[in-house]
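In: Sequence plus the predicted model coming up.
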Amino acid sequence: MKFEQATMTPTYAQRLLAGNIGNRPMNDAFVRDLVGRMRRGEWADNAETVKVGTDGRLKDGQHRLQAVVDSGCTVPMTVVYGVDPEAFKTIDVGRSRTAGNLLAMKGHGDGRTLAATAAMVWRYKRAVEGGTWTDLSKGTPSPDQMFAVIELHPELSDHIAWAKVARRKIGGGSPSVLATALLLCQEASTDAYTVWNDVALGANIPIDSPLLLARQALVIRKQRGGLSLPEQSVLMCKLLKAWNMWGRGETVQQLVWKPGIERIPVALKPQEWITWAA
């Protein structure tokens, strides 16, 4: 076999893709993710090879090559020529590393929950910065984007530890949702921890307070089982909406947030509670 440390241009990638015969179907979402990484300068040659068989057919690397074409970027890649066609069945059978695995390898405790929380924060920030409900309820950050969120918010691990305790006290809710809501509210007010801790304890909350309804929403979601990503997003928006309504001194009988109809809530600061228009 012949190994080449290649400078992969769109033209070179197109030539290799011409031999992409009999491969698995192209995953367009994965290609778009790789395109984003390349355009943001996150791409690195990690020695994972593009493989070309002795029959001239592309055996592995179609998504990476298509991303080069679609992005128009030139990136480093390792290409190996002369792979036995029979070796095709052994390619990509290993278990992929999850985001949680990557964080654990960097020494973070509970990498799985930290990865889920960082992804929720990333989706939320993306959605409120000119995005839509879809941006909030779908999508996965690249490893570099996830690490950037964690670097920007080193307190996330502490929030998650609190959220796990709060979840047990409430009897429901997602640690990632609780930790994200606490983070966003703390960006608005230093009193956020005290407020949400009271919610977790069920203490100092008037019976007609939106925060009591937020607590009940967490319990109801536990009774209904696991939360899908869109359901987690709706629940987080309910918590933020409850925070804002509580701050404005409103009382409600029902806590509802309608995706795609209502704007995505932003945790308001105390000085904004009076002036903000619902």
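Out: Structure received. Numbers count the residues shown, from 1 in each chain.
In: hey, let's count contacts and neighbours off CA atoms from now on
Out: Fine.
In: Mind listing what's buried along stretch 47-67?
Out: Of the residues in stretch 47-67, 49-53, 56-67 count as buried by neighbour count, 16 or more other CA atoms under 10 Å.
In: So what touches stretch 108-117?
Out: Residues outside stretch 108-117 that contact it (CA atoms under 8 Å, 6 or more residues apart in numbering): 99-104, 146, 156-157, 160, 175-177, 179-180.
In: hmm, 6 Å instead?
Out: Outside stretch 108-117, the residues within contact range by CA atoms under 6 Å, 6 or more residues apart in numbering are 99-100, 103-104, 176.
In: can you give me the helices in this structure?
Out: When secondary structure is read from DSSP state H, the chain shows helices at 10-17, 28-39, 62-71, 99-105, 111-128, 133-137, 143-152, 156-170, 175-188, 192-201, 210-223, 229-247.
In: got CSV for those helices, with distance to Q254 too?
Out: As requested, these are arranged in CSV below (distance: least, CA to CA, whole Å):
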stretch, distance to Q254
helix 10-17, 55
helix 28-39, 38
helix 62-71, 47
helix 99-105, 36
helix 111-128, 24
helix 133-137, 22
helix 143-152, 33
helix 156-170, 19
helix 175-188, 19
helix 192-201, 17
helix 210-223, 7
helix 229-247, 10
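In: Below is an additional structure, to be compared with the one above:
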Amino acid sequence: MIITPHMADLWLTHCNPEHNRVLSDTVYERYARAMARGEWRTTHQGIAFDTTGKLLDGQHRLKAIKLSNVSVEMLVIPNCLVETFDVLDAGHRRQAAQLLKIPHRVIVAAAARIIGQLYKMWDPVTLFDGFYDTKATTSDILRAVAAWPELVNLAPLAAASYRAAGINQPTHLVVLAQAARTEYADRIEDWANGLISGANMDQKDPRLVLRNRFFRDRVLLGTSAGRKSSYNLIAKSWNSWAQGKLLGTLKSLDGEGVIPVIGTEKFRPLQPEDVSRIDGI
């Protein structure tokens, strides 16, 4: 059908659910330029609504129609099952981070891929270094975030530590989220303050040792390629700090596996019945 700018505006205003992903300016502006130049072509990718009349797919295309002020012919499909939302892969792939309407959503989603795998919230799909699930589904990631609200609450500390010292954000966030459920949770604030300031600390203070290690190897440890190593270094430093111990050297060793966060030995992996009770975000 022909979708006019006015029609696109009405659908975006009244039919677009709040939980839809965050719009990408780059994407809809690119679409709008193509429409304004008359280069947009009708394909199988169009607009989809669920059985309640809510928009499932196509908000970027509708935004582009509104922006370009050009009427465009598109396929419009009503009465789609709501369950199809998580597996849609339209012109601009729907990512979990785009569905989280929270600050620091990118690092929260990345951390959820790690913590969900650590606690066996889903079957392994594609692991990086036996540690990070590179292809966890959108639903899996959203469930992990719902199960671990500490990821959202502590993300600002992970972001501030990265800005101050280059500490890898997702892996740091996973360590902090686990620590928040242990008897050492009250030490998190001082831990973060030391990482951020780097001032007035003993040379063997675990926070200063960790800062220095990331400053030295920031290029590797601050990237996804050094994700498991960075996690183990952070966990070792946190474990020493939580117990009030000094730390002489800090190394990540081949074959050492994933270092457990102190206090989490009391945790049990989430069971299927636990996950089924968690509402998605």
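Out: Alright, I've got the coordinates. What you see is a predicted model, and the numbers here were worked out from it, not measured in a lab.
In: After superposition, what's the TM-score here?
Out: Between these two chains, after superposing, the TM-score reads 0.53 (TM-score structural alignment, normalised by the length of the first structure); 178 aligned residues with a CA RMSD of 3.7 Å.
In: Ok, which of the helices of the first structure comes nearest V83 of the first structure?
Out: Nearest of the helices of the first structure to V83 of the first structure, taken as CA to CA: helix 10-17 at 14.1 Å.
In: list the buried ones in that closest one?
Out: Taking 16+ other CA under 10 Å as the neighbour-count basis, helix 10-17 of the first structure is seen to contain the buried residues 10, 13-14, 16-17.
In: Could you do stretch 239-256 of the second structure as well?
Out: Within stretch 239-256 of the second structure, the residues that qualify as buried by neighbour count (16+ other CA under 10 Å) are 239-242, 246-247, 250, 252.
In: can you give me the strands for the stretch 1-150 of the second structure?
Out: 2-3, 47-50, 55-57, 72-73, 76-80, 127-128, 132-133 (DSSP state E, counting those that start in this stretch).
In: can you give me how far the last one is from the chain middle?
Out: The reference is to strand 132-133 of the second structure. Computed by CA atoms, centre = their mean, to the nearest Å, the chain-centroid distance of strand 132-133 of the second structure equals 12 Å.
In: Give me the mean distance between it and the first structure.
Out: Aligned to the first structure and superposed, strand 132-133 of the second structure gives a mean residue distance of 4.2 Å (mean CA distance after the TM-score superposition for the first structure).
In: In the first structure, what residue corresponds to K135 of the second structure?
Out: Under the alignment defined by TM-score structural alignment, K135 of the second structure corresponds to T140 in the first structure.
In: Could you tell me how many residues sit around its match?
Out: Other residues within reach of T140 of the first structure by the criterion other CA atoms under 10 Å amount to 17.
In: Show me what I259 of the second structure aligns to in the first structure.
Out: Counting by TM-score structural alignment, I259 of the second structure corresponds to P265 in the first structure.
In: Against K241 of the first structure, how distant is that match?
Out: Here the criterion is CA to CA, to the nearest Å. By it, P265 of the first structure lies 6 Å from K241 of the first structure.
In: Compare the two and say which is more crowded by neighbours.
Out: More neighbours surround K241 than the other of P265 of the first structure and K241, with 24 against 19 (other CA under 10 Å).
In: Next up, the contacts around that one.
Out: Counting by CA under 6 Å, 6+ apart, K241 of the first structure touches P265.
In: Now do the same for it: its match in the second structure.
Out: Mapped onto the second structure by TM-score structural alignment, K241 of the first structure lines up with K236.
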